[in-house]
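Quick one, fold the following:
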Amino acid sequence: MSQLSPSSEIAGKPTSHTFSHTMLLTAVAVTALGQTLVFTLLPSLGRATGMTEMQVGLIISCSALVFALASPVWGTLSESLGRKRVMVIGLSGYSLGTLSFAVVFDLGLRGGLVGIGLVAALVLSRMLQAAIMAATPAAAAAYTADITTPAQRTQGMGRIGAANNVGTVVGPVSGGILATVALVFPLYGVAALTALMAISVALWLPPSPHRPTTRTVPLRSVLRHGLAAYADPRLRDLLLVGVMLFMSFALIQQTLGFLFQDQFQMSPAEAARALGLTMMMAALTSLSGQLIVVQWLKAPATLLVALAVPSIGAGAIILWLAEAEALMSGAVMLVGLGLGFGMPAIMSLASLRVPTEEQGRVAGLASACPALGFIVGPLVGTGLYTLDQRWPYLLVITLLAPMSILAWRLARKV
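Predicted coordinates for the structure are as follows:
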């Protein structure tokens, strides 16, 4: 499979490269905005429609499983269909999926759909959405690998992470503001925004320097090749680190909204605003860490992983012990800083371990790490929360040992 040299492409068309990266980063930011907004609203929407904590966790876990399975498959498809086309498919599916998710929740809030029927409809709509939206992060990461040299790879993936954090900052704020109109109203806004982004990418994103294959690849072959990435021994340690980092984040994010409601007697709308503000501050911390340490100081990827583990661990310890809302918010900021270091490092290391013809598949695998963490995290976290409100954070603390060992082994490989 042929591919242009990223360095020659960048040298030859600097303006086109800058515009391409801007469009890519905007698409990533819009996707992150929608995801964070949904995660922020779910605890409040769940309580408002009479769902239990475990049922809310089930929605996230089921959709995360589908996302994780679909992500490397879409990354593999981007080798034959092209990065741009796959991104348009992902954004379009995200828009339609969010619209259906919003309609189902609207029915639940109005009493038209209740109980198990409501939960089943939400799980199904979110799973269908995840199956298609997984295309966008995988294609965006592969496109970034196409237009960066190996020396630029960590910074390039860091910009993807920074864009993700910009969306994470804007998402909770916009969600909190729009939720004052109606609790489900922000979901309709996300559907409209991602539809506009899909149109923008289709019209204005230049093609990637990667040259897609012209032959039609059988679906069975794409599925087999894409899913085989999970068994690749070259990537196993990176996959484990990424999954544990995001599982830790999921344990915290999906229980904090309930904790705010229960410990501080907040209403669902108040808890949505408080959690949104907390996640916004965490995203700002993550963004600052990426800009200073990744982009400015150009820290190596293995050092970034080593910094991520203690940062997340310190946040979990504070959450386990703290009683004040301000301390809890500060703890989540530390967790956000850890993710800001860890995410671009995992994506960069994975990209550098494979040749150019495997960039799509590996970009999909790296993009699946958040979803893999969210398969187990929400269900386990909400389950532990029903037993004791602080047990989810104790579990994050216990994950520090295996994460530290893996981070040390990554550093030894360099």
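
can we go C-alpha only for contacts and neighbour counts from here?
Noted.

Quick one: the strands in the stretch 301-414 of the chain, in order.
With DSSP state E, counting those that start in this stretch, there are no strands along the stretch 301-414 of the chain.

where do the helices sit along it?
With DSSP state H, counting those that start in this stretch, the ranges of helices along the stretch 301-414 of the chain come out as 301-321, 325-352, 359-387, 391-398, 400-413.

any chance of the ones you listed in a markdown table, with mean neighbour count and distance to D232 too?
Formatted as a markdown table, those follow (neighbours: other Cα atoms under 10 Å; distance: least, Cα to Cα, whole Å):
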| stretch | mean neighbour count | distance to D232 |
| --- | --- | --- |
| helix 301-321 | 22 | 20 |
| helix 325-352 | 25 | 11 |
| helix 359-387 | 26 | 10 |
| helix 391-398 | 21 | 27 |
| helix 400-413 | 15 | 16 |
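
May I see the buried residues of the helix or strand where G46 lies?
Assessed by DSSP states H and E, G46 sits inside helix 14-48. Neighbour-count burial for helix 14-48 flags 17, 20-21, 23-48 (criterion: 16 or more other Cα atoms under 10 Å).

Let's compare: structure for the following, please.
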Amino acid sequence: MTAPTPLPTSETVVSRPQTPLLLGAVLLVYLGQMTLNPIIAPLSREVGLAEWQVGVTISSAALMLVLTSQFWGRRSQSWGRKPVLVAAFALATVTMILFALVAWAGMTGLVTGVALFVLFVLFRGIGFGAAIAAVPPTAQAYIADVTTDETARVKGMAGVGAVQGIAMVGGSVIGGLLSAFGLLTPLIAVPVLLVAGLVLITVRLRREQRHELIAEPARVRPFDPRVWPFLLAGFGMFTALGFIQVITGFIVQDRLGLDAQTTGLVTGGALLAAGVGMILAQAVIVPRSGWTPPTLLRVGGTIALAGFLLLIMDAGPVPLFSSILIIGLGLGIAMPGYTAGPTLLVNREEQGGLAGLISATTGLTFVIAPTAGTALYGTWALLPIIVGAAIMAIIVLFVFLHPRFRRMPADPDPEKR
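The predicted structure follows:
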């Protein structure tokens, strides 16, 4: 086994990095996705879909993330970032226009039942899922390529998480406020955001020169001893999140006794709290802490666990909003540890494959968790929250006890990992 060269030299760093522009692309695609979150629960009830059908729709998007992330991650190194992102934004725009039309047809009764469910899965799930799968690995592989030390790497990965948090806040505000004008209004706004991203990438993003590309990016195995502990930690944390993310709208509506349009507005406020926690974590706490990836996982996981335990309480809006904020804060601290940690242990040729693997691992959690969460919610409203808290507790113990997280800062020899 050859020694890795995880940190690029001046000869391998892409000239004139366009990191802010790439983060802008991440912001816009996630802003489009997050704008839908406040309305997905009330929209499903308006068109006559069951909770489990919403779960299947979200899970199908996650399945596409699993199936295509490694492909996109490697292609971002062999084709270049610009062609990958242009294709992704174009596909996302088309599928969201079609999804808005399907939602309108469902609300007016033109399409109902199984046909409506299939179209939801096709456009919101498969099409949009395949499109957004390209964005995180492209951004993560790029940051791994242009950062030169551990601190810069962690800050760069935190930047990706920070713009996701900003998108969560912005999407919550946009989706919640626009839902007051009808549930179709946010659906119309999403393609507009995606077109803006497509224009930004097409006009402003520089295409790499041939010598900056990697002809044959390497695959990274999920059970590679250098990376699997990080993948398992991330898988557990996002699985716990997946059990509650899709049912947040149902929790808000049922605990507070709200109608459909008010639910969209209040759910937007709840997701806004999560986004504020994530932004605070990744824009302020992580860059200033100087913590290593294992420390970020330990601290963030513990805070998120506290949020899950608080969410179990049905004591009105204050504990509800507080718990969601705490979960966002904890996962916001943990995420850069999950994404940056393994990038410090692999070669440059493996960064695209690793970025795809990280995204696929995250996506895998949302293949099962949303469907399971919505099904468990139909059985007993507290059950998915309790299951999520239990998973989070197990992962917190894992990151405290596993040797990878205890030895990593002091053991630079990859042969021993």
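
hang on, the earlier thing: any chance of the helices of the stretch 301-414 of the first structure in a markdown table, plus distance to M54 of the first structure?
Shown next, in a markdown table, are these (distance: least, Cα to Cα, whole Å):
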| stretch | distance to M54 of the first structure |
| --- | --- |
| helix 301-321 | 20 |
| helix 325-352 | 22 |
| helix 359-387 | 5 |
| helix 391-398 | 13 |
| helix 400-413 | 25 |
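
out of those, nearest to V66 of the first structure?
Nearest to V66 of the first structure among the helices of the stretch 301-414 of the first structure is helix 359-387; the distance by Cα to Cα comes to 8.4 Å.

That closest one vs the second structure, average offset?
Average distance, helix 359-387 of the first structure versus aligned residues of the second structure after superposition (mean Cα distance after the TM-score superposition for the first structure): 1.3 Å.

about what we covered before: so what does the helix holding G46 of the first structure touch, helix or strand wise?
helix 53-81, helix 83-109, helix 135-146, helix 153-178, helix 185-204, helix 236-263, helix 268-289 (3 or more Cα pairs under 8 Å, 6 or more residues apart in numbering; DSSP states H and E).

Would you confirm that L272 of the second structure contacts V173?
Yes: taking Cα atoms under 8 Å as the definition, L272 of the second structure is a contact partner of V173 at 6.9 Å.

So for the two, which residue has more residues nearby?
L272 (27 against 22; other Cα atoms under 10 Å).

For the more buried one, give me its contacts.
Residues near L272 of the second structure by Cα atoms under 8 Å, 6 or more residues apart in numbering: 168-170, 172-173.

change it to 6 Å
Counting by Cα atoms under 6 Å, 6 or more residues apart in numbering, L272 of the second structure makes contact with 169, 172.

how about it, what's its match in the first structure?
The alignment partner of L272 of the second structure in the first structure, by TM-score structural alignment, is M280.

on that earlier part again, nearest to S95 of the first structure, out of the helices of the stretch 301-414 of the first structure?
From the helices of the stretch 301-414 of the first structure, taking Cα to Cα, the stretch that ends up closest is helix 359-387, at 18.6 Å.

That closest one - contacts with which helices or strands?
helix 53-81, helix 135-146, helix 236-263, helix 391-398 (3 or more Cα pairs under 6 Å, 6 or more residues apart in numbering; DSSP states H and E).

give me that answer again for 8 Å
helix 53-81, helix 135-146, helix 236-263, helix 325-352, helix 391-398.

will you turn the ones you listed into a markdown table that also has distance to L113 of the first structure?
Listed next are those as a markdown table, based on distance: least, Cα to Cα, whole Å:
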| stretch | distance to L113 of the first structure |
| --- | --- |
| helix 53-81 | 15 |
| helix 135-146 | 30 |
| helix 236-263 | 23 |
| helix 325-352 | 34 |
| helix 391-398 | 31 |
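
can you pull the contacts of the residue nearest the centre of the first structure?
Centrality entry for the first structure: nearest residue to the mean C-alpha point is P370, 5.0 Å, by Cα atoms, centre = their mean. P370 of the first structure makes contact with 242-243, 246-247 under the criterion Cα under 8 Å, 6+ apart.

Distance-wise, check it relative to L277 of the first structure.
21 Å (Cα to Cα, to the nearest Å).

cool, and Q35 of the first structure?
Taken as Cα to Cα, the span from Q35 of the first structure to L277 of the first structure is 15 Å.

by contact count, what packs against the helix or strand hosting G129 of the second structure?
Assigned by DSSP H and E, G129 of the second structure belongs to helix 128-132. Judged by 3+ Cα pairs under 8 Å, 6+ apart, helix 128-132 of the second structure is in contact with helix 51-78, helix 81-107.

from those, which stretch is densest packed?
helix 51-78 (a mean of 25; mean count of other Cα atoms under 10 Å).

In the first structure, point out the residues matching that one.
Against the first structure, helix 51-78 of the second structure falls on residues 53-80 (TM-score structural alignment).

Now that stretch on the second structure. Mean distance?
Following the fit onto the second structure, the mean deviation recorded for stretch 53-80 of the first structure is 1.0 Å by mean Cα distance after the TM-score superposition for the first structure.

quick one on the thing from earlier: go through the helices of the stretch 301-414 of the first structure and name the closest to P186 of the first structure.
helix 359-387 (21.9 Å).

Can you verify T148 of the first structure is assigned to a helix?
No: assigned with DSSP: H, G, I helix; E, B strand; the rest coil, T148 of the first structure falls outside any helix and is coil.

Report the distance from stretch 266-286 of the first structure to the chain centre.
17 Å (Cα atoms, centre = their mean, to the nearest Å).

quick one: buried residues of it?
So for stretch 266-286 of the first structure, counting by 16+ other Cα under 10 Å, buried means 266, 268-286.

Likewise for stretch 6-14 of the second structure?
For stretch 6-14 of the second structure, using 16+ other Cα under 10 Å, the buried residues are 6-8, 13-14.

if we can go back for a sec, can you tell me which of the helices and strands packed on helix 359-387 of the first structure comes nearest to G313 of the first structure?
Of all these, helix 391-398 comes closest under Cα to Cα, at 5.8 Å.

what's the mean deviation for the closest one versus the second structure?
Looks like 1.0 Å for helix 391-398 of the first structure (mean Cα distance after the TM-score superposition for the first structure).

which bit of the second structure covers that helix?
Counting by TM-score structural alignment, helix 391-398 of the first structure corresponds to 383-390 in the second structure.

ok, now stretch 297-315 of the first structure?
Stretch 297-315 of the first structure maps onto residues 289-307 of the second structure, going by TM-score structural alignment.
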